[in-house]
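Undergrad: all I have is the shape, not the residue letters:
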């Protein structure tokens, strides 16, 4: 999968925004970020969350279950979620086509999908090597189709893969279907992700990925700083949360690196309101401009 990446530094939102109004959310995104993204509106309810949006694109039938998401006999509910995403693209095409050069799309990565979706027997897909392979292959196809659709309708796409369960997966902390089931750890998760080409990895764990998010204020222990330095020295690109310039310079002094020579972007999370989100996005954009 070939994904063209924007040049660093740039700024962007991670995806989720408050409320249910796509038009207003889209206005915030395009007004405040140099790399716009498709707004995700989880306040709309089930199916609008990250798992539901990604599952809607899979060729494996998936539906909401009593404990989250599960493989379904038919794609009935999934079709409803897919239709909502198509309607969203209709709106964004009308608003943005011809106005943006690149657009970031966000989907949940294969590890978190396999951890969150249960098979018919109630066990997580990650516990079955065949099911893990199937969900990875299905996601690869969904990514290609989704990116192609957005490429044609709005602008060339940049892929973000969200892996919020990566820490639990890497250290083996996932709970099994019963108290007696132990789910193995996967301490080297990037091999499975590498097949998705160039993308931004949004995860709470730093791994050997070429481009990933990193909250530097949560990475202040000596070993964590060494990890950040090693990634940057190897040519990796990091997207960091907005922080005070003086703090950033002190942090890089401790790393014995020059932030002006590092490949850094700035990301913003949504706030409690769209106004808060706009302020967060603006802060990220201004910080990215200061890194140039």
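TA: Structure received. Keep in mind the model is a prediction, meaning the values are calculated, not measured.

Undergrad: from here on, contacts and neighbour counts on C-alpha atoms
TA: OK.

Undergrad: number of residues surrounding residue 289?
TA: Using other C-alpha atoms under 10 Å, residue 289 has 14 neighbouring residues.

Undergrad: for it, give its distance to residue 245.
TA: Computed as C-alpha to C-alpha, to the nearest Å, the residue 289 to residue 245 distance reads 12 Å.

Undergrad: now swap in residue 146 and tell me
TA: 37 Å.

Undergrad: ok, the two, which is more surrounded?
TA: Between residue 146 and residue 245, counting by other C-alpha under 10 Å, residue 146 is the more crowded of the two (15 against 12).

Undergrad: the helix or strand harbouring residue 289 packs against which elements?
TA: Element membership of residue 289, judged by DSSP states H and E, is helix 274-290. Secondary-structure packing of helix 274-290 (3 or more C-alpha pairs under 8 Å, 6 or more residues apart in numbering; DSSP states H and E): strand 11-13, helix 22-32, strand 264-268.

Undergrad: what residues of that helix count as buried?
TA: Residues of helix 274-290 classed as buried by neighbour count (16 or more other C-alpha atoms under 10 Å): 274, 277-288.

Undergrad: also stretch 39-56?
TA: Going by 16+ other C-alpha under 10 Å, stretch 39-56 has these buried residues: 39-42, 47-56.

Undergrad: got the end-to-end distance for that stretch?
TA: Start-to-end, stretch 39-56 (C-alpha to C-alpha) is 16 Å.

Undergrad: and what of stretch 92-100?
TA: 11 Å.

Undergrad: now that stretch: how far from the chain's centre is it?
TA: 22 Å (C-alpha atoms, centre = their mean, to the nearest Å).

Undergrad: another one to put next to it:
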């Protein structure tokens, strides 16, 4: 049986848009709604700011060049944490009577390391000790975050925590720019890349959650991700290459989850029919050598970037994903 969910980000730039997004997801994704993210509200609501709001034991501030670790939390870091708490208040109010599975998203350790600076400049990625400390602080914070969600939504019997790693491909390929922009940080070797993800996955599992890793970047090392103990992997179908087929087939055959972004995230020139999208997924499963009738943990989603869509299309994309899941 297939289910549907969404990646995380939704359109909206005003505080009032958040409650509307929660209502939409609860109404259209009854099997797996999620805590929405509205990055259109500014840097404190965007991916890195949201991730730092979850990190435990480290302080940060917003500099002209972006987020930077500091000795004490600056006003923007405090705002990011406050905004997350306010958003969870809205989710708690709207989903008070909800029972079933629910998903939340956190920024992964490598994406944070590639987007946050050390106290004296340049990315955390450039320092072995700093990136290890950031990953461990994130793992610690996720446990606290998940405990807070459990307290707020007592009817949820299955928590999925999606770890967003759009920068992972660039990290392992040595493609993350240095602060000057003229160079690139050294590539992170697979054993270290895997270890940091394993800490986060283990923290989610220890807290009673189900860990998925999501990336919308091409050339993401999915075989490495699948070996970290994750319960699921999530990607846009358009971003998967021939070498990724075996990994996704193995994940599905082992009873783990594969979430597939197949619905356009921004307003398309022509709206695809649910039959057309369903057929595309069936062809992909056929390439994997899998029978749609026996695949139990396939999840259908819109592709990345729903925050850039108009509200009408965002609603339609979520609805279309749910329809395709039912068709399958």
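TA: Done, it's in. Remember, it's a predicted structure, so these values are computed and weren't measured experimentally.

Undergrad: where does the TM-score land?
TA: Overlay of the two chains. TM-score (TM-score structural alignment, normalised by the length of structure 1): 0.88; 283 aligned residues with a C-alpha RMSD of 2.1 Å.

Undergrad: follow-up on the earlier one: how far apart are the helix holding residue 289 of structure 1 and its match in structure 2?
TA: Here the mean offset of helix 274-290 of structure 1 against structure 2 after fitting is 1.3 Å, by mean C-alpha distance after the TM-score superposition for structure 1.

Undergrad: what residue of structure 1 takes the place of residue 58 of structure 2?
TA: By TM-score structural alignment, residue 58 of structure 2 lines up with residue 60 in structure 1.

Undergrad: quick one: residues contacting its match.
TA: By C-alpha atoms under 8 Å, 6 or more residues apart in numbering, the residues touching residue 60 of structure 1 are 71, 75, 135, 138.

Undergrad: all strands of the stretch 151-300 of structure 2, in order?
TA: 156-164, 210-215, 232-236, 257-263, 298-302 (DSSP state E, counting those that start in this stretch).

Undergrad: and the longest one, what does it pack against?
TA: Using 3+ C-alpha pairs under 8 Å, 6+ apart as the contact definition, the elements that strand 156-164 of structure 2 packs against are strand 100-107, strand 210-215.

Undergrad: distance to residue 91 of structure 2 and mean neighbour count added to those, as CSV?
TA: CSV is the format used below for these (distance: least, C-alpha to C-alpha, whole Å; neighbours: other C-alpha atoms under 10 Å):
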stretch, distance to residue 91 of structure 2, mean neighbour count
strand 100-107, 11, 21
strand 210-215, 20, 25
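
Undergrad: of the ones you listed, which is nearest residue 84 of structure 2?
TA: Residue 84 of structure 2 lies closest to strand 100-107 among these, at 11.5 Å (C-alpha to C-alpha).

Undergrad: quick one: that closest one to structure 1 mean distance?
TA: Looks like 1.5 Å for strand 100-107 of structure 2 (mean C-alpha distance after the TM-score superposition for structure 1).

Undergrad: surely residue 260 of structure 2 and residue 299 touch.
TA: Yes. Between residue 260 of structure 2 and residue 299 there is a contact at 6.1 Å, judged by C-alpha atoms under 8 Å.

Undergrad: neighbour-wise, which of these two wins?
TA: The residue with more neighbours, out of residue 260 of structure 2 and residue 299, is residue 260; 27 against 24, by other C-alpha under 10 Å.

Undergrad: and that one, what pairs with it in structure 1?
TA: Aligned partner of residue 260 of structure 2 by TM-score structural alignment: residue 240.

Undergrad: what residues does its match make contact with?
TA: Counted by C-alpha under 8 Å, 6+ apart, residue 240 of structure 1 has contacts 213, 214, 215, 216, 264, 265, 266, 267.

Undergrad: again with residue 41 of structure 1
TA: 16, 17, 18, 19, 20, 21, 22, 48, 49.

Undergrad: and it, what pairs with it in structure 2?
TA: Per TM-score structural alignment, residue 41 of structure 1 is aligned with residue 38.

Undergrad: output the longest helix belonging to structure 1.
TA: Using DSSP state H, we find that the single longest helix of structure 1 is helix 129-153.

Undergrad: tell me which residues of that one are tucked away?
TA: 131-143, 147, 149-150, 153.

Undergrad: and the direction of it versus that of strand 156-162, what angle?
TA: Relative orientation of helix 129-153 of structure 1 versus strand 156-162 (axes from the mean of the first three to the mean of the last three C-alpha atoms, to 10 degrees): 150 degrees.

Undergrad: distance of the residue lying closest to residue 138 of structure 1 once chain neighbours are set aside relative to residue 8 of structure 1?
TA: Among residues not flanking residue 138 of structure 1 along the chain, residue 58 sits closest, at 5.7 Å (C-alpha to C-alpha, 6 or more residues apart in numbering). Plainly put, residue 58 of structure 1 is 32 Å away from residue 8 of structure 1 if you go by C-alpha to C-alpha.
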